[in-house]
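J.: Next comes the sequence, and after it the predicted model I'd like to discuss.
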Amino acid sequence: MTIDVAAAADRIRPYARRTPLWRVEVDGRPLALKLEHLQLTGSFKIRGALNTLLALGKPDHVVTASGGNHGLGVARAAQLLGLSATVFVPVTAPEGKVRRIEAAGAKLIRHGASYAEAAVAAREFPGTYIEAYNHPLVVSGQGTVGLEIVADLPEVDAVAVAVGGGGLVAGIASAIDGRLTVAVEPVNCSALRNALDAGEPVDGPVESVAASALGATRLGDLPFSVLTSAPVTSLLVTDEELLAARDRLWEEFRLAVEPAAAVPFAAFLAGNVPGEVPCVVLCGANTDWTP
């Protein structure tokens, strides 16, 4: 099975939103903001979930594990398609995300202290297991974000995106036709940087305020393969930088996003995102943060 972003776009079009692209100026530089936090469920994750469920012929019962956003995407996708879903989350999952998963109709099971522990238990549960990021159908679905960016802004030359397990960044890299992908991670929550340094995906620490969304301990093998064969720059930002970026998105543009979504904007503010016409993907808004 190969990555096919165009086919994914055709499958999910009746269900997912086509999110806006907003051209702005920040610190004297032009910037495009992909407002993916306005997606159904408040994050891009529903794209990969929908593509997977539709391509698999809408299995009767689906199971997944998640730190929050992926589980919500699977729960809502299953609800849209008339399927049942069970979502495992670690006991550390934010209450706002847990509440939304249950509101989407999924059975919620808390298990383990980390996403990895929740995933082990979920794989043993009856049903069709839906990967969070390490599957061609999931990567293809997430890549539809990149197709929309290029369609709305053909002159875009760099796309900055936050990295967790790698599904979104790999999908975008597969969809933007050789343009530069700028992969941004928090310090101490950097599965891609760890993999690049080691030459292969390896386990690493998950210590960041953005960990509920970007808290994969290891980059997926498929994303690693994609990201080491495409034009990709890896950047790191501190928690202080990403929180300041989140606050500025609210203060300057009235955009309320979760910490993970501000990660690539933090890299832009630091002057580290190249390009004459760059785009920053705001990937999620599942937070109970109050400005």
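T.: Arrived safely, thanks for sending. Bear in mind the structure is a predicted one, so any value in this text is a computation, not a measurement.
J.: rest of the way, CA atoms for contacts and neighbours
T.: Noted.
J.: Quickly find the element holding Val98.
T.: Using DSSP states H and E, Val98 sits within helix 95-103.
J.: And the strands in the stretch 101-250 of the chain, which stretches?
T.: Ranges of strands in the stretch 101-250 of the chain, per DSSP state E, counting those that start in this stretch, are 107-110, 128-129, 158-162, 180-186, 232-237.
J.: first to last residue in stretch 97-117, what's the distance?
T.: 18 Å (C-alpha to C-alpha, to the nearest Å).
J.: What residues sit buried inside the helix holding Val98?
T.: Within helix 95-103, the residues scored as buried using 16 or more other C-alpha atoms under 10 Å are 97-98, 100-102.
J.: Second structure follows, compare the two:
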Amino acid sequence: MTVRAVRPPGPDDLDRAWRAVTSALDPTPLVPSGLAPGALLKLESFQPTGAFKVRGALAAVAALAEGEPAVTASAGNHGLGMGYAAARSGADVTVVVSTRASQVKVDGIGAFPVRLVQHGTTYDEAEAHAMTLPGHYVSPYNDPAVIAGQGTIGRELERQVDGPLTVIAPVGGGGLLAGLCLWARERGNVRVVGVESAVSRGVSASVAAGRVVTVEVGETFADGLPGNLEPGCVTPQVIGRTAELTSVTDDQIRTALRWLFHEHGLVAEGAGAAGVAAVLAGRADITGRPIVIVSGRNSTAETFTNAIRE
């Protein structure tokens, strides 16, 4: 695969993303929780597309040159975000997903005015195919505008809560975590903890190696978390030593899904509950007030009910 030249985002990208996101979205709720002393849940699952990815998509589409088509690959939620952004802006967007992508997400993407392509049986195969198609490639994680868009969660938190914070977020390709790190470096009193699937630790391995490395990826029902990084990906560089990285198992994620449902009446997808799983399992070190991002809710009824079944 050709290594693309992608620049890491900076403060100006975060400023531009903030303008794009706040012009389109209302702030998501921040609710008290008994998860840990003083804990708050940041409910990105309440976004109009059901996940935080709409932030990065709005920022990326706003950054396109006038009339420039966009193409992207997605495990589902980024594609939904790109569809939402396309519907608002009229942008020409193609979304590539694998043939094994969550059907509820595929159906949702197809409801937006985008060109939907299914290719390959894994996200990695869908991503490789998307990069061969014409148009400006918008990675769901390796893109300065996308990363900055996810970082607007931090800007929003500044307006919702004071004091030293420990922000805990799920990690797949690292776009959300990199965005939070970008914001945290300008805030100064924030610790960031990223939570990977135990069977897919590409970001932590790449951060440790100081370069993108390929790891073995196992099976997980948390479909937003697994996959290797695009060669040359900037997210490990942006994350650097700003964030701490940990991991959780599928069983720990299922426990978190049950906890969110019984304690808060919330439906989350597997990846969306990874942060909660890390706190419940004692896998996240908390020194400031804990803010746990519930990042998405897009799960089929069958997948969700099977996951929370005792």
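T.: Noted; the coordinates are in hand. What you see is a predicted model; the values in this text were computed from it and never measured.
J.: Check the buried residues of helix 95-103 of the first structure against Ala195 of the first structure and report the nearest one.
T.: Comparing the buried residues of helix 95-103 of the first structure against Ala195 of the first structure with C-alpha to C-alpha places Lys97 closest, at 28.2 Å.
J.: And the closest one, what's its match in the second structure?
T.: The equivalent of Lys97 of the first structure in the second structure is Lys105 (alignment by TM-score structural alignment).
J.: Apart from its neighbours in sequence, what residue is nearest its match?
T.: Leaving out its chain neighbours, the residue that sits closest to Lys105 of the second structure by C-alpha to C-alpha, 6 or more residues apart in numbering is Gly76, at 5.1 Å.
J.: In JSON lines, list the strands of the stretch 101-250 of the first structure along with mean neighbour count and distance to Arg193 of the first structure.
T.: Converted to JSON lines, those look like this (neighbours: other C-alpha atoms under 10 Å; distance: least, C-alpha to C-alpha, whole Å):
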{"stretch": "strand 107-110", "mean neighbour count": "16", "distance to Arg193 of the first structure": "29"}
{"stretch": "strand 128-129", "mean neighbour count": "19", "distance to Arg193 of the first structure": "27"}
{"stretch": "strand 158-162", "mean neighbour count": "28", "distance to Arg193 of the first structure": "12"}
{"stretch": "strand 180-186", "mean neighbour count": "27", "distance to Arg193 of the first structure": "8"}
{"stretch": "strand 232-237", "mean neighbour count": "20", "distance to Arg193 of the first structure": "7"}
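J.: returning to that earlier point: the helix holding Val98 of the first structure vs the second structure, average offset?
T.: Compared with the second structure after fitting, helix 95-103 of the first structure has a mean deviation of 0.4 Å; criterion: mean C-alpha distance after the TM-score superposition for the first structure.
J.: list the helices and strands that helix packs on?
T.: Packing partners of helix 95-103 of the first structure (3 or more C-alpha pairs under 8 Å, 6 or more residues apart in numbering; DSSP states H and E): helix 69-81, strand 107-110.
J.: What residues in the second structure pair up with the first one?
T.: By that I understand helix 69-81 of the first structure. So helix 69-81 of the first structure sits over residues 77-89 in the second structure, by TM-score structural alignment.
J.: What's the average distance for that stretch when superposed on the first structure?
T.: Averaged out, stretch 77-89 of the second structure is 1.0 Å away (mean C-alpha distance after the TM-score superposition for the first structure).
J.: who wins for proximity to Tyr15 of the first structure among the strands of the stretch 101-250 of the first structure?
T.: strand 128-129 (20.8 Å).
J.: now for the closest one, which elements pack on it?
T.: Strand 128-129 of the first structure packs on strand 61-65, going by 3+ C-alpha pairs under 8 Å, 6+ apart.
J.: Check which residues of the strand it packs on are buried.
T.: Quick answer for strand 61-65 of the first structure (16+ other C-alpha under 10 Å): 62-65.
J.: and if you look at stretch 124-141 of the first structure?
T.: So stretch 124-141 of the first structure, judged by 16+ other C-alpha under 10 Å, has buried residues 127-141.
J.: first vs last residue of it, how far apart are they?
T.: From its first residue to its last, stretch 124-141 of the first structure covers 25 Å (C-alpha to C-alpha).
J.: Equivalent analysis for stretch 179-198 of the second structure, please.
T.: By C-alpha to C-alpha, one end of stretch 179-198 of the second structure lies 22 Å from the other end.
J.: Distance from the chain centre to that stretch, please.
T.: Put simply, stretch 179-198 of the second structure sits 13 Å off its chain's centre (C-alpha atoms, centre = their mean, to the nearest Å).
J.: Could I get the contacting residues of Met73 of the first structure?
T.: One correction, residue 73 of the first structure is Gly, not Met. Counting by C-alpha atoms under 8 Å, 6 or more residues apart in numbering, Gly73 of the first structure touches 41, 43-47, 49.
J.: which one of those has the most neighbours?
T.: Among those, the one with the most neighbours (other C-alpha atoms under 10 Å) is Arg47, at 33 neighbours.
J.: need the contact list for it.
T.: 12, 16, 73, 138, 141-142, 144.
J.: Make CSV from the residues you listed and add distance to Ala32 of the first structure to it.
T.: As requested, the contacts of Arg47 of the first structure are arranged in CSV below (distance: C-alpha to C-alpha, whole Å):
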residue, distance to Ala32 of the first structure
Ile12, 24
Ala16, 21
Gly73, 25
Val138, 25
Gly141, 21
Gln142, 19
Thr144, 17
